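1. have a look at this fold, sequence not included:
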């Protein structure tokens, strides 16, 4: 904090389960700011007490975020430094904090991240999926139809999809994922990450519901889900690219010349490209 100006808003990540994951920067920042805005002050107090952090607390949650954020901005503009924390992990990502950060930017207040634990990234690191790209969705809609509609939009995304889910909805969510994405799609399930009863399980969507149902304890705890990216069949992808090329060539050349040039460009077999060209040339 020594190099940050007064009136800075610190977005501070806290452990998602294991207290030893707290960083020294997290501790020192929370000790030195004027005020800590916490999602749930009662939930955060044990962690703060463990590290001898006695900084005053105020609440910042989904029900008071708009009104409280304006009051906090007023304090920041007067030169007070404030830290915002969520119950676990990084604020502003499926947790309160976004409104306050947005207001701070609008008032040209310095905003500084204090990085740390994040459940989605933690699970992503242990999936073993080849495609390192991912799309963070967070919590899905609670209504069945809205959830299914969103998942249908995401079905063919070429990214690993990361979701958060509560234990009382996990079976219903897995069932919808299976219905929309198919039972053979790979999934890695993280339950109670970094906590005493942590589980990381790699399976398919078809087997995931069985795994959750096998143990009553799995209906407890917070879940993170990583669904493998949609796998495009390479042959289908090649055919699409070849058809696009052949269509363009046919607009300028005869069928035989278009095929000959397509063979030279793609290295594909002549008979295959000739068959594609015939189909495309036939009205």
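-> Nice, I can see it. Every value quoted in this text rests on a predicted model; they were computed, and no experiment measured them.

2. from now on I want contacts and neighbour counts done on CA atoms only, so please keep to that.
-> Noted.

3. what about the nearest residue to residue 118 once chain neighbours are set aside, distance to residue 276?
-> In space, and not counting its chain neighbours, residue 118 is closest to residue 89: 4.9 Å by CA to CA, 6 or more residues apart in numbering. Here residue 89 is placed at a distance of 53 Å from residue 276 (CA to CA, to the nearest Å).

4. of those two, which one has the most company?
-> Neighbour totals were compared for residue 89 and residue 276, and residue 89 leads with 22 against 17 (other CA atoms under 10 Å).

5. from what I see, the more buried one and residue 121 are in contact.
-> No - assessed by CA atoms under 8 Å, residue 89 is found out of contact with residue 121, at 10.5 Å.

6. in three-state terms, how would residue 37 be classified?
-> Here residue 37 is strand, with the state taken from DSSP: H, G, I helix; E, B strand; the rest coil.

7. count the neighbours of it for me.
-> By the criterion of other CA under 10 Å, residue 37 has 23 neighbours.

8. and it, what does it touch?
-> 57-60, 82-85 (CA atoms under 8 Å, 6 or more residues apart in numbering).

9. so the spatially closest residue to residue 274 that is not a sequence neighbour, which of the three states?
-> Leaving aside its chain neighbours, residue 274 sits nearest to residue 259 (5.9 Å; criterion: CA to CA, 6+ apart). Assigned with three-state DSSP, residue 259 falls in the helix class.

10. the strand or helix carrying residue 213 - contacts with which helices or strands?
-> Assigned by DSSP states H and E, residue 213 belongs to helix 205-214. Applying 3 or more CA pairs under 8 Å, 6 or more residues apart in numbering; DSSP states H and E, one finds that helix 205-214 contacts helix 170-181, strand 186-191.

11. use this one as the comparison:
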């Protein structure tokens, strides 16, 4: 079983009870940066009395995602596998969607927990009363691709959120 668990954005108290429950039973925690996730688990143990088994931490980030998933077997998910990003919702401008696609293709059960999402939080906090918004995620880093994406974001007619 795979669970995608959102992590707090800035305030550790924003973690949900359900997220704590799932993390407490994880056998394997896939994460963007094992150092960041181990620190988060340590803080959750201190502040929210999180009790865990001793999960195995494995790095899964944008630079190794395709290679990592290519090596997976369905048996890997016989364990309680959790994927977290460093902050926010996995799969939204962070790795995670390829992992979900793998599970879909292999018939592996998965669960997506609701939680922190910077784009939706920013939209609500903006006070804009528009009913439509467009999320671009991260812009390309350089050159014409960046300029083109920025032009599209600025002149699309919708409230637009960029990371």
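-> On my side now, so go ahead. Computed from a predicted structure; not experimentally measured.

12. can you give me the TM-score here?
-> The TM-score (TM-score structural alignment, normalised by the length of structure 2) is 0.87; 156 aligned residues with a CA RMSD of 1.6 Å.

13. hmm, who's touching the helix ranked longest in structure 1?
-> Counting by DSSP state H, the longest helix found in structure 1 is helix 234-250. Residues from elsewhere that reach helix 234-250 of structure 1 (CA under 8 Å, 6+ apart): 258-259, 262, 266, 273, 276-277, 280-281.

14. against structure 2, where does it fall?
-> Alignment of helix 234-250 of structure 1 against structure 2: no match, by TM-score structural alignment.

15. what is the burial count for residue 124 of structure 2?
-> Around residue 124 of structure 2 there are 10 residues (other CA under 10 Å).

16. how near is it to residue 131 of structure 2?
-> For residue 124 of structure 2 relative to residue 131 of structure 2 (CA to CA), the value is 11 Å.

17. and the strands in structure 2?
-> 2-4, 28-31, 56-59, 81-84, 110-112, 133-137, 159-162 (DSSP state E).

18. redo those as CSV? Include distance to residue 96 of structure 2.
-> Compiled in CSV, these are given as follows (distance: least, CA to CA, whole Å):
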stretch, distance to residue 96 of structure 2
strand 2-4, 8
strand 28-31, 10
strand 56-59, 12
strand 81-84, 7
strand 110-112, 10
strand 133-137, 14
strand 159-162, 19
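
19. which one of those lies nearest to residue 12 of structure 2?
-> strand 81-84 (14.2 Å; CA to CA).

20. the closest one vs structure 1, average distance?
-> In this overlay with structure 1, the average offset of strand 81-84 of structure 2 from its partner residues is 0.6 Å by mean CA distance after the TM-score superposition for structure 1.

21. centre of the chain to that strand, how far?
-> Relative to the chain's own centre, strand 81-84 of structure 2 is displaced by 9 Å; criterion: CA atoms, centre = their mean, to the nearest Å.

22. repeat that for stretch 67-76 of structure 1.
-> 28 Å.

23. list the buried residues of that stretch.
-> 68-69, 72-73, 75-76 (16 or more other CA atoms under 10 Å).

24. tally of neighbours for residue 116 of structure 2?
-> 21.

25. list the contacts of it.
-> Neighbouring residues of residue 116 of structure 2 by CA under 8 Å, 6+ apart: 6-9, 14, 88-89.

26. ditto for residue 110 of structure 2
-> 1-4, 100, 103.

27. could you do residue 173 of structure 1 as well?
-> Neighbours of residue 173 of structure 1 in contact, by CA under 8 Å, 6+ apart: residue 165.

28. redo that, cut-off 10 Å
-> Residues in contact with residue 173 of structure 1, defined by CA atoms under 10 Å, 6 or more residues apart in numbering, are 140-142, 144, 147-148, 163, 165-167, 179, 209.

29. now do residue 145 of structure 1
-> 151, 176.

30. so which elements touch whichever helix in structure 2 runs longest?
-> Longest helix in structure 2, counting residues (DSSP H): helix 34-48. Applying 3 or more CA pairs under 10 Å, 6 or more residues apart in numbering; DSSP states H and E, we find helix 34-48 of structure 2 packed against helix 17-24, strand 28-31, strand 56-59.

31. quick one: closest of the ones you listed to residue 115 of structure 2.
-> Nearest to residue 115 of structure 2, of all the helices and strands packed on helix 34-48 of structure 2, is helix 17-24, at 8.8 Å by CA to CA.
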